[in-house]
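Engineer: missing the sequence, but the structure's below:
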């Protein structure tokens, strides 16, 4: 049966921990975006969390290799871990871009993206806690919320990029901010991809 062996807890505990790591990363990212005054320090902290996320993925992979009977299909477990890692990698890449692209001041659009991503992360954490409890109804509701946030991310990207072309004065600034806004929207896409996997898991095992 699904979720009825003590060995299963290793997989679900690790996935929940990985999701919690993303919540912490998004909180730091939002704090960073508030001023960008200490972007180098925040980039280092986010890199540390990204490395921690890699460790969670390695734990999942090791347990899959050592476990004969898994609580879900191996492919599903691995895909959940990989998609979690994609979300974390995406936001860490954005924090790094603040540094090497020399982004010196924040914008209202950066703040809106940061707040949106923090909400996304909180929903993802709730979803994995629900998965461990086999609370499939909650997961389905959370998937809807994440999809709505991804739609907001699409709209925010269009508005933010569009604003850059309203009165362009510095082409270099335009290029780097356009790339950042598009990269941030891509993180919401990764979250939606993860939500799609969660939804497929619910359909398969509910």
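Structural biologist: Received the coordinates, thanks. Since the model is a prediction, treat every value here as computed from it, not as a measurement.
Engineer: contacts, neighbours, all on C-alpha from now
Structural biologist: Will do.
Engineer: which residue is nearest the middle of this protein?
Structural biologist: residue 87 (3.1 Å; Cα atoms, centre = their mean).
Engineer: Next secondary structure after the helix or strand hosting that residue?
Structural biologist: Element membership of residue 87 [criterion: DSSP states H and E] is helix 74-100. Using DSSP H and E, the helix or strand that follows helix 74-100 in sequence is helix 108-132.
Engineer: thinking again about what came up before, unless I'm misreading it, the residue nearest to the centre of the chain sits right up against residue 185, doesn't it?
Structural biologist: No: if you go by Cα atoms under 8 Å, residue 87 and residue 185 don't touch, sitting 11.0 Å apart.
Engineer: try it against this one:
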């Protein structure tokens, strides 16, 4: 029988879970931005509020690390995971705010591939939020990081097709520049979800 000398500190797992569910809120708000007749400023403001909440959770996590003598797993991994979850939220908030500030939601329609990329992010967020509570037991996590990797590949394909469309001549040059900034943030968020999954895989391997 294997014994663990690390404490089961529930506060860390709760903070990770809260951070992950904030990402679900973030992707849901991105989806809202594309709805016809939506109050774009209100959605963008709510997205900023969620990002601020994520920052608070990250700071709370760091304080918890510094005030805990023995952590449930390596401090460096806790810092890394907390920081990476916050990075995802930063990219989601940046994409949403650029959509609003650049007035892109006023276009007749956003490119289909942009909707596909947001759909991938929404799936990644939900899967991450579902997986995070399982960190406590370190069980049944492999399917999570495999699926996140698959979705990241889907996101890469949507991103490449979106670039092809942007540079096809369908949009004027200024609109292309604005959209390119948004899609780069969306693609960065997609990659950041994979970084979270890779860190969780590393933690699971160390603790197995």
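Structural biologist: Arrived safely, thanks for sending. Because the structure is predicted, anything quoted here is derived from the model rather than measured.
Engineer: which one's the longest helix in the second structure?
Structural biologist: Assignment by DSSP state H gives helix 173-207 as the longest helix of the second structure.
Engineer: What is the neighbour count of residue 57 of the first structure?
Structural biologist: Applying other Cα atoms under 10 Å, we find 21 residues neighbouring residue 57 of the first structure.
Engineer: That one sits in which helix or strand?
Structural biologist: Using DSSP H and E, the element containing residue 57 of the first structure is helix 39-66.
Engineer: That helix vs the second structure, average offset?
Structural biologist: Following superposition, helix 39-66 of the first structure is found to deviate from the second structure by 0.7 Å on average (mean Cα distance after the TM-score superposition for the first structure).
Engineer: From the contact counts, what lies against that helix?
Structural biologist: helix 8-35, helix 74-100 (3 or more Cα pairs under 8 Å, 6 or more residues apart in numbering; DSSP states H and E).
Engineer: between the last one and helix 171-205, how big is the angle?
Structural biologist: The one in question is helix 74-100 of the first structure. Per axes from the mean of the first three to the mean of the last three Cα atoms, to 10 degrees, the angle that helix 74-100 of the first structure makes with helix 171-205 is 160 degrees.
Engineer: Likewise for the longest one?
Structural biologist: Orientation of helix 8-35 of the first structure against helix 171-205 (the same axes, to 10 degrees) gives an angle of 160 degrees.
Engineer: and helix 8-35 of the first structure, what does it pack onto?
Structural biologist: By 3+ Cα pairs under 8 Å, 6+ apart, helix 8-35 of the first structure packs against helix 39-66, helix 74-100, helix 108-132.
Engineer: try it again with 6 Å
Structural biologist: helix 108-132 (3 or more Cα pairs under 6 Å, 6 or more residues apart in numbering; DSSP states H and E).
Engineer: which bit of the second structure covers the helix it packs on?
Structural biologist: Under TM-score structural alignment, helix 108-132 of the first structure corresponds to residues 112-136 of the second structure.
Engineer: Buried residues of that stretch, list them for me.
Structural biologist: Using 16 or more other Cα atoms under 10 Å as the test for burial, stretch 112-136 of the second structure gives 113-114, 116-129, 131-133, 135.
Engineer: re earlier: mean per-residue distance, the longest helix of the second structure versus the first structure.
Structural biologist: Mean for helix 173-207 of the second structure is 1.0 Å (mean Cα distance after the TM-score superposition for the first structure).
Engineer: what separates that helix from the chain centre, distance-wise?
Structural biologist: 7 Å (Cα atoms, centre = their mean, to the nearest Å).
Engineer: Give me the buried stretch members for it, please.
Structural biologist: 176, 178-180, 182-183, 185-201, 203-204.
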